[in-house]
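Here is my input, please return the structure:
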Amino acid sequence: MTGDSEDPNDEVQYHLEVGPGDVAPSVLLPGDPERVETIVDDWEAHEIRGDHREYRTATGSHEGTPISVTSTGIGSPSAAIAVEELARVGADTLLRVGSCGSIVPEAAVGDLVITTGAVRQEGTSKEYVREDYPASADHRVVSALVAAAEELGYDYHLGTTCSTDSFYAGQSRPGFDGFEARDSEANIDELREAGVVNFEMEAASILTLAGIYGLRAGAVCTVYANRETGEFRTEGESKAAKCASLAVTYLEKMDEAVEASNSDHWHAGLSIER
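I've put the predicted structure just below:
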């Protein structure tokens, strides 16, 4: 039997310091707390609901749709904490919003990558479920992100993401003093040949936990680095944020269309108008 000391969550969550009513059903998940301000700049209104450690939470509205944002810090361990505690206070849709490194030439710096599924090259999700459990993005979330990118006129790419626990060795970058991890180049070549589009550090754990808990999740990242061309620029930082915010508005309309049609799932035969 688990004692109270092993579950510090009452109504107010231990790490996020938010409680029931503080977050909307749909929450954007950037890594950097400073990106919260970039995201809410595109909303009509917002209010900070929690600010503790790497976790900063704001709730507001985008085109009349309730929406929240919670920063997760860097990496899957802290992202999983955010998923756990957001689910406890009522969130059911989670969109990872961030930056990434492309490993294919066509995904240029400044483009978006919309994740359809993720390689679980991180350790957090393995604490939850067997390694062959898929980290899959929700099809409705992917559709909403695509619709948003199309409306905004952003160049985007759909594909598989590889989530790692290391920005350096795990993503086949040289470490300190030129250190190279074992099979570094072979690893990146294998991923590229298998159709993987990009590296980042949180999507796999978010998608895996969402699958286990029956939540909806997806990810959209702006490309900052292209490993094929050697470019690295922090260009288009707001693109992923704008795309994700608009996607939440699309999701609300999609959900309404599903309910009105008495369908069980979103499908191509349904249409939405904003």
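
Please count neighbours and contacts with C-alpha atoms only from this point.
Noted.

Strands along the stretch 101-250 of the chain, start to end?
112-121, 135-136, 156-164, 196-200, 216-226, 231-232 (DSSP state E, counting those that start in this stretch).

what residue is smack in the middle of this structure?
residue 96 (1.3 Å; CA atoms, centre = their mean).

how about the residue nearest to residue 226 when sequence neighbours are not counted, what does it touch?
Spatial nearest neighbour of residue 226, chain neighbours left out: residue 102 (4.7 Å); criterion: CA to CA, 6 or more residues apart in numbering. Contact analysis of residue 102 by CA atoms under 8 Å, 6 or more residues apart in numbering lists 108, 197-199, 223-228.

Now which of those residues would you call buried?
108, 197-199, 223-227 (16 or more other CA atoms under 10 Å).

before we move on, the earlier item: dump the contacts of residue 102 to a markdown table, plus distance to residue 25.
Below are those laid out as a markdown table (distance: CA to CA, whole Å):
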| residue | distance to residue 25 |
| --- | --- |
| 108 | 33 |
| 197 | 29 |
| 198 | 28 |
| 199 | 28 |
| 223 | 27 |
| 224 | 29 |
| 225 | 32 |
| 226 | 34 |
| 227 | 36 |
| 228 | 38 |
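
Excluding chain neighbours, what is closest to residue 141?
residue 218 (5.8 Å).

just checking, the one you found touches residue 116?
Yes - taking contacts as CA atoms under 8 Å, residue 218 lies within contact range of residue 116: 7.5 Å.

Find residues that contact each of the two.
Taking CA under 8 Å, 6+ apart as the criterion, residue 218 and residue 116 both touch 137-138, 142.

Second chain to compare with the first, below:
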Amino acid sequence: MTENVNTPHIAPHGAEIAETILLPGDPLRAKFIADTYLQNVVQFNTVRNMFGFTGDYKGSRISVMGTGMGIPSASLYAHELIHSFGVKNLIRIGTCGGLSTNLDLFDIVVASAASTDSNFLHHYKLPGTYAPTASWPLLSAVAKEAKTQNLTLNVGNVLSSDVFYRADPSDAQKWADMGVLAVEMETAGIYSVAAAAGVQALSVFTVSDHLFKGVETTADERQTAFTGMMELVLPVAASL
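The predicted structure is shown next:
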């Protein structure tokens, strides 16, 4: 990281931010990861209670920080982490709502691409429609680790939506009909910010509810599922 740099939203005051960072939406999940999995932890951010920590995992320095909900919040933190603090690998970890009927609760989804209904991509003023995609080195590393752990991955397109409570519930079916696996709220922004900066990004999710099957996890179940996903992603982060 750049020494003694602070931004309006991240103020480490010289504390280390690693080149590889895990990005849950919930800052309390960032704290859970630091408390549960990392050693020699230093907290590098408390601004707006968006907690960030850096610690050791199997000999590698890894950071973890909350991003808040939605593309505006997540892309803001991604931009500052990359451009002000030198982060090179951004791995979003979170939950998603299933759209594909092939998905069940607790399944793991990896976003090879992210469709969106957000206007965020327009600020790049591209002469066409940009398709935010995952970084292959991260995606292939997660796939390899999943095979080692004998885990099944569901890899494909997700929807990064600005809307949680939709006026037209039939919109979800239209995305599902296009083969979109699941819906969440941040990935298209993170992938785009990373691509514009020439760094790597990947999103990995656990299915916490399903929009068509009418099922959802409890708070305790989500905690357990999140732990399983972390144990898939952490070895990859440590290898970068």
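
For the counterpart of the residue nearest to the centre of the first structure in the second structure, what is the enclosing helix or strand?
Under the alignment (TM-score structural alignment), residue 96 of the first structure pairs with residue 92 in the second structure. Using DSSP states H and E, residue 92 of the second structure falls within strand 89-98.

Quick check: that strand compared with the first structure, mean distance?
Superposing on the first structure places strand 89-98 of the second structure at an average distance of 0.6 Å from its equivalents, by mean CA distance after the TM-score superposition for the first structure.

chain center to that strand: distance?
Computed by CA atoms, centre = their mean, to the nearest Å, the chain-centroid distance of strand 89-98 of the second structure equals 3 Å.

and stretch 151-169 of the second structure, how far out from the chain's middle?
The mean C-alpha position of stretch 151-169 of the second structure is separated from the chain mean by 13 Å, CA atoms, centre = their mean.

could you say what helices and strands the helix ranked longest in the second structure packs with?
When the second structure is parsed with DSSP state H, its longest helix is helix 219-239. Helix 219-239 of the second structure sits against strand 60-65, strand 89-98, helix 136-148, strand 200-210, with contacts defined as 3 or more CA pairs under 8 Å, 6 or more residues apart in numbering; DSSP states H and E.

Now do the contacts for residue 24 of the second structure.
Residue 24 of the second structure neighbours (CA under 8 Å, 6+ apart): 30, 64-67, 92-94.

got those residues as a markdown table, with distance to residue 74 of the second structure columns?
Shown next, in a markdown table, are the contacts of residue 24 of the second structure (distance: CA to CA, whole Å):
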| residue | distance to residue 74 of the second structure |
| --- | --- |
| 30 | 14 |
| 64 | 13 |
| 65 | 10 |
| 66 | 9 |
| 67 | 5 |
| 92 | 10 |
| 93 | 12 |
| 94 | 12 |
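
so which of those persist in the first structure?
With the contact criterion set to both residues aligned by TM-score structural alignment, their matches' CA atoms under 8 Å, those that also touch in the first structure are 30, 64-67, 92-94.

what does residue 152 of the second structure align to in the first structure?
Using TM-score structural alignment, residue 152 of the second structure pairs with residue 155 in the first structure.

Can you find the partner of residue 82 of the first structure in the second structure?
Under TM-score structural alignment, residue 82 of the first structure pairs with residue 77 in the second structure.

which position in the first structure aligns with residue 41 of the second structure?
Checking TM-score structural alignment: residue 41 of the second structure goes with residue 46.

doesn't residue 60 make contact with its match?
Yes - using CA under 8 Å, residue 46 of the first structure is in contact with residue 60, at 3.9 Å.

just so I know, which of the helices and strands packed on helix 219-239 of the second structure lies nearest residue 161 of the second structure?
With CA to CA as the criterion, residue 161 of the second structure lies closest to strand 89-98 of those, at 11.1 Å.

Next, the angle from the closest one to strand 108-116.
Angular relation of strand 89-98 of the second structure and strand 108-116 on a 0 to 180 degree scale: 90 degrees, by axes from the mean of the first three to the mean of the last three CA atoms, to 10 degrees.

do you know how far residue 153 of the second structure is from residue 142 of the second structure?
Using CA to CA, to the nearest Å, we find residue 153 of the second structure at a distance of 9 Å from residue 142 of the second structure.

Apologies, that question was intended for residue 41 of the second structure.
Distance, residue 41 of the second structure to residue 142 of the second structure, using CA to CA: 24 Å.

Name the residue in those two with the higher neighbour count.
residue 142 (22 against 16; other CA atoms under 10 Å).

Quick one: map the more buried one onto the first structure.
Aligned partner of residue 142 of the second structure by TM-score structural alignment: residue 145.

ok, the counterpart of residue 223 of the first structure in the second structure - contacts?
In the second structure, residue 223 of the first structure lines up with residue 207, judged by TM-score structural alignment. For residue 207 of the second structure, the contacting residues are 95-98, 103-109, by CA under 8 Å, 6+ apart.

could those residues go into JSON lines alongside distance to residue 162 of the second structure?
JSON lines is the format used below for the contacts of residue 207 of the second structure (distance: CA to CA, whole Å):
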{"residue": "95", "distance to residue 162 of the second structure": "15"}
{"residue": "96", "distance to residue 162 of the second structure": "14"}
{"residue": "97", "distance to residue 162 of the second structure": "14"}
{"residue": "98", "distance to residue 162 of the second structure": "16"}
{"residue": "103", "distance to residue 162 of the second structure": "22"}
{"residue": "104", "distance to residue 162 of the second structure": "23"}
{"residue": "105", "distance to residue 162 of the second structure": "23"}
{"residue": "106", "distance to residue 162 of the second structure": "23"}
{"residue": "107", "distance to residue 162 of the second structure": "23"}
{"residue": "108", "distance to residue 162 of the second structure": "22"}
{"residue": "109", "distance to residue 162 of the second structure": "19"}
